[in-house]
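Student: Quick one, what's the 3D model for this:
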Amino acid sequence: MSKGLKVAVIGGGSSYTPELIEGFIKRYHELPVEELYLVDIEKGREKLTIVGDLAKRMFDKAGIPIKLRITLDRREAIKGADFVITQIRVGLLEARARDEHIPLRYNCIGQETTGTGGLAKALRTIPVVLDICKDIEELAPDATLLNFTNPAGILTEAVLKHTNVKTIGLCNIPIGTKMQIAKLCKTDASNVFIEMAGINHLNWTTKVVVGGKDITNEVLSKASGETGLTMKNVPDFGWEQSFLEALGALPCAYHRYFYMKETMLEEQLEAVKTKGTRATIVQKVESELFELYKDQSLDSKPPQLQERGGAYYSEAALDLISSIYNNRGDIQTVNVMNNGIISCLPDDVSVEVNCVIDAQGAHPIQLTAPIPPQIRGLLQVVKAYEELAVKAGVTGDYEAAIQALTIHPLVGSVNLAKQIVDDIIEENKSYLPQFEKKAHQTN
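Tutor: Model (predicted):
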């Protein structure tokens, strides 16, 4: 690529955007972005204006000649773009709060992307993302879509199966895990190589190499009981050493919902009585962040943004864009179509694995060892849930939604699944056009 880049950020009014802006400033020498469009919907106009003003101050302070465009016109933003980044929340944080509360009514874990909450969010978001993809197909057919929107694996799979858009799903957990392991081993992250295998938010680190030496067993020993190997929105209860050694891999933070189900549920039920769900906390953090962003003297990313939980978000996004633009051929862990990389899963599903990143996109690397049964069992079940979630999200198939939750380890009951799906549909009517017929039937 020789011309200056055009990048469109869908959901530009997000509180995460200053993190992204900082990344574009730091990488300008390797990523000559000419135009950066921040686009949002009418409901997000005020936040978009606040974030856009802060972004302009950040660019001005850095002396970076990126033309910043703030708009509610998505098609204008997408037209001719080289990269489109999606970081949207359909239904805003109010919908997230519902996603977390609905399952708790039935003594099931309420979490934004895992289980019931993930299904609700996927059902609302899939139609919007597919609509965005129609614009990309028409107005920027050569663009690469980088999807940061959760549940990232499900949305990436929907795009891969139902559009012609070049897409890569992205999450900050892989890069965060690498940074945490580097800290654990008291070394620089550049010295660390990790092999990851699984799906988004259900990913295992199966191999750790530092300075050319395989130290996987040492890391598993050090990680047992270690605090800090988690994310902002996932409580850290530690792992038992014997469990990690038998598993033979380091689970990601979200595995706690599966491996420590009773403890996590108990923590949530207790928290909802006092401080509320994670959505309540995030609403407070967001409110405080936007008050900071309004300050006309602020011209850099505030440190309080770390409380939002998006650590290394910018680094993950800009690493990927730079490697594609500069044809680097380096290795990153992203969400792509399986195509036989994980042999126990279908070829046409999304997986989160190590990939070589070059000008043609992301190319999955064959795993160095087969998936053992203690990982395979959970992986296959949750992937089947995701396949059904995609079907329900695209077509409005009510029975597919029920089947999805019936087999999910955090629900696992057809009676519960039906009640929860009915609640999801009832409380998200305006966001579920694909379920319109079912919504009328339940009235």
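Student: C-alpha from now on. contacts and neighbour counts both.
Tutor: Will do.
Student: does the closest residue to residue 379 other than its chain neighbours belong to a helix or a strand, and which?
Tutor: Using Cα to Cα, 6 or more residues apart in numbering and skipping the chain neighbours, the partner closest in space to residue 379 is residue 198 (6.8 Å). Per DSSP states H and E, residue 198 falls inside strand 192-199.
Student: Past that strand, which element shows up next along the chain?
Tutor: Assigned by DSSP H and E, the successor of strand 192-199 is strand 202-210.
Student: roughly how far out does that following strand sit from the chain middle?
Tutor: 19 Å (Cα atoms, centre = their mean, to the nearest Å).
Student: got it, and stretch 97-104?
Tutor: For stretch 97-104, the distance to the chain centre is 19 Å (Cα atoms, centre = their mean).
Student: can you check stretch 12-24 too?
Tutor: Worked out by Cα atoms, centre = their mean, stretch 12-24 lies 15 Å from the chain centre.
Student: quick one, the host helix or strand of residue 381 and strand 202-210 angle?
Tutor: In the assignment (DSSP H and E), residue 381 maps to helix 373-395. Helix 373-395 and strand 202-210 are oriented at 130 degrees to each other (axes from the mean of the first three to the mean of the last three Cα atoms, to 10 degrees).
Student: what helices or strands is helix 373-395 leaning on?
Tutor: Packing contacts for helix 373-395, counted by 3 or more Cα pairs under 8 Å, 6 or more residues apart in numbering; DSSP states H and E, involve helix 116-139, helix 152-162, strand 192-199, helix 398-407.
Student: so after the helix or strand where residue 356 lies, what's the next helix or strand?
Tutor: Following DSSP H and E, one finds residue 356 within strand 350-358. Using DSSP H and E, the next helix or strand after strand 350-358 towards the C-terminus is strand 361-364.
Student: re earlier: what residues are up against the residue nearest to residue 379?
Tutor: In this structure, residue 198 makes contact with 204, 342, 351, 352, 353, 379, judged by Cα atoms under 8 Å, 6 or more residues apart in numbering.
Student: Here is a second sequence; please produce its structure as well for comparison:
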Amino acid sequence: MKLALLGGGGFRVPLVFRTLLADTSPGRVTELRLVDTDPARLRTMSSILETMSAGRADVPRILLFTDLREAVRGVDFVFSALRVGGTRGRALDEQIAQQVGLLGQETTGFGGISYALRGLPTALDIARTIAEVNPEAWLINFTNPAGIVTEASRAILGDRVIGICDSPIGLARRALGALESAGLAPAGTTAATGLGDSPVRLDYIGLNHLGWLQGLEVDGTDLMPALLARPDLLERTEEGRLFGADWVRTLGCLPNEYLHYYYFARETVAADADADLTRGRFLLGQQDAFFTEAAGSPERAAELWEATRRRREETYMATNREAAGGMERDEADLESGGYDKVALAIMHAIAHDRPAQLILNVANGSQVDFLPPDAVIEVPCTVDANGATAHQVSPVPVHGRGLVHTVKTVERTVIAAVQERSRDLAVEALALHPLIDGVGVARKALALAEDAFPELAYLR
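Tutor: Model (predicted):
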């Protein structure tokens, strides 16, 4: 298989390559095309990948591209992991949000909408290019906000676009790990969950970064009631500690970690305000230092990358954990990745008709009765040579229906704003979001974003 990785100079590329190296199966990826607009970062990533593959046989051939059309020509799959505006853009979103008293997280609320407004034009250009140059290719989207980007891209490429995220898989694994530790799930259940042919059936539904795990069926038995009955086991999971066992039991299911921004909005905004650095500013400084040092010492690039990656994972959602009273991440969660294994499972499933069960971002169809059929939702699917087919799962929890409907309305309004180049629709999307309290602050935040980001000059 041939794979083009868009955002090939991005920091997390070695995670994808590590997974490709571990794959020795027939039909594995034999050519990896790294695609980026920054040649210097491409060279740094190439150095790291060369070090990772040193002394190994049958490694993927690595090619570097700055031209999108040439990069996607003739490949089987395109993996999109872009950040339009870079980490600096994320830091600016957080700064603007703090100026107007809003949450600045990059995929939720103001940050997510701002990110989508500047990133969607590029995502749509990518989809149009693939449709023109290589319409038989499959697009695996990891570019955030993943639900919005996947839905907009589907309007051009249809079912050949599949959105991925690692947070639902991490949630399910942590839940099963807690059950395994108490002998309530068979040993080894956790490891393969959500990545392919696992016998575990996950009852999960929602939108990207806004979903709920309602069931964990192992050998025909739903283990969720056993988990909810044990506060001590719930608090062995990151979500149990983040939300508190009492709140999880009130909900009657396990919420995706990103719902913390909704359920504990004031606490998180306050923790962000008190932090020495926002997440984006921390990552900006960290990655600038890494790329500078790695460029000067290419022989140490892989070592520097691993140390930087480790620190990045240790500080993931740090202000949320601070808002929850302070908690450290479990060692298992510091390994990072997950999306890379999902992407590999999708490629093998489609290219070699090797069915896999995965949680993905796909078209709703009739699954969620209050959303349009073409709205993208996040749900367990079976993937094979024909693409992804959603499983029938429990309805959206009653307590989450209004939130899902409102956020999906916001997402579709953002897409319309980009397609119509409409500032009024951009304001509407911001004002309707549950984490943005009013039209006035929406207008002010958008005006600040337009001043900060030349990418938003298309709005009229």
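Student: Turn the helices and strands packed on helix 373-395 of structure 1 into TSV, columns for distance to residue 54 of structure 1.
Tutor: Below are these laid out as TSV (distance: least, Cα to Cα, whole Å):
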stretch	distance to residue 54 of structure 1
helix 116-139	26
helix 152-162	27
strand 192-199	35
helix 398-407	41
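Student: Determine which of those approaches residue 392 of structure 1 most closely.
Tutor: Ranking these by their distance to residue 392 of structure 1 (criterion: Cα to Cα) puts helix 398-407 first, at 5.4 Å.
Student: What mean distance separates the closest one from the matching residues in structure 2?
Tutor: Compared with structure 2 after the fit, helix 398-407 of structure 1 shows a mean deviation of 1.3 Å (mean Cα distance after the TM-score superposition for structure 1).
Student: Onto which residues of structure 2 does that helix map?
Tutor: Helix 398-407 of structure 1 corresponds to residues 423-432 of structure 2 when matched by TM-score structural alignment.
Student: Kindly report the same for stretch 121-134 of structure 1.
Tutor: Counting by TM-score structural alignment, stretch 121-134 of structure 1 corresponds to 115-128 in structure 2.
Student: what's the average per-residue distance for that stretch once overlaid on structure 1?
Tutor: Stretch 115-128 of structure 2 sits 0.7 Å off on average (mean Cα distance after the TM-score superposition for structure 1).
Student: And that stretch, what's buried?
Tutor: Neighbour counts over stretch 115-128 of structure 2 (16 or more other Cα atoms under 10 Å) mark 115-124, 126-128 as buried.
Student: Over to the residue nearest in space to the middle of structure 2. Which of the three states is it?
Tutor: Nearest to the geometric centre of structure 2 sits residue 165, at 4.0 Å (Cα atoms, centre = their mean). Under the three-state scheme (DSSP: H, G, I helix; E, B strand; the rest coil), the conformation of residue 165 of structure 2 reads as coil.
Student: Skip the chain neighbours and tell me the closest residue to the counterpart of it in structure 1.
Tutor: Correspondence of residue 165 of structure 2 to structure 1, assessed by TM-score structural alignment: residue 171. Nearest residue to residue 171 of structure 1 in three dimensions, chain neighbours excluded: residue 148, at 6.2 Å (Cα to Cα, 6+ apart).
Student: Alignment lookup: the one you found to structure 2.
Tutor: Match for residue 148 of structure 1 (TM-score structural alignment): residue 142.
Student: what residue of structure 1 takes the place of residue 56 of structure 2?
Tutor: Aligned partner of residue 56 of structure 2 by TM-score structural alignment: residue 62.
Student: Could you give the number of residues near its match?
Tutor: 14 (other Cα atoms under 10 Å).
Student: Kindly report the same for the one 10 residues further on.
Tutor: Residues contacting residue 72 of structure 1 under the criterion other Cα under 10 Å number 20.
Student: and stretch 84-98 of structure 1, how far apart are its ends?
Tutor: 29 Å (Cα to Cα, to the nearest Å).
Student: residues in structure 2 aligned with it?
Tutor: Stretch 84-98 of structure 1 maps onto residues 78-92 of structure 2, going by TM-score structural alignment.
Student: Please list the outside residues in contact with the matching stretch.
Tutor: Outside stretch 78-92 of structure 2, the residues touching it (Cα under 8 Å, 6+ apart) are 3-7, 10, 72, 106, 111, 115, 118-119, 122, 137-144, 278-281, 283-284, 343, 452-453.
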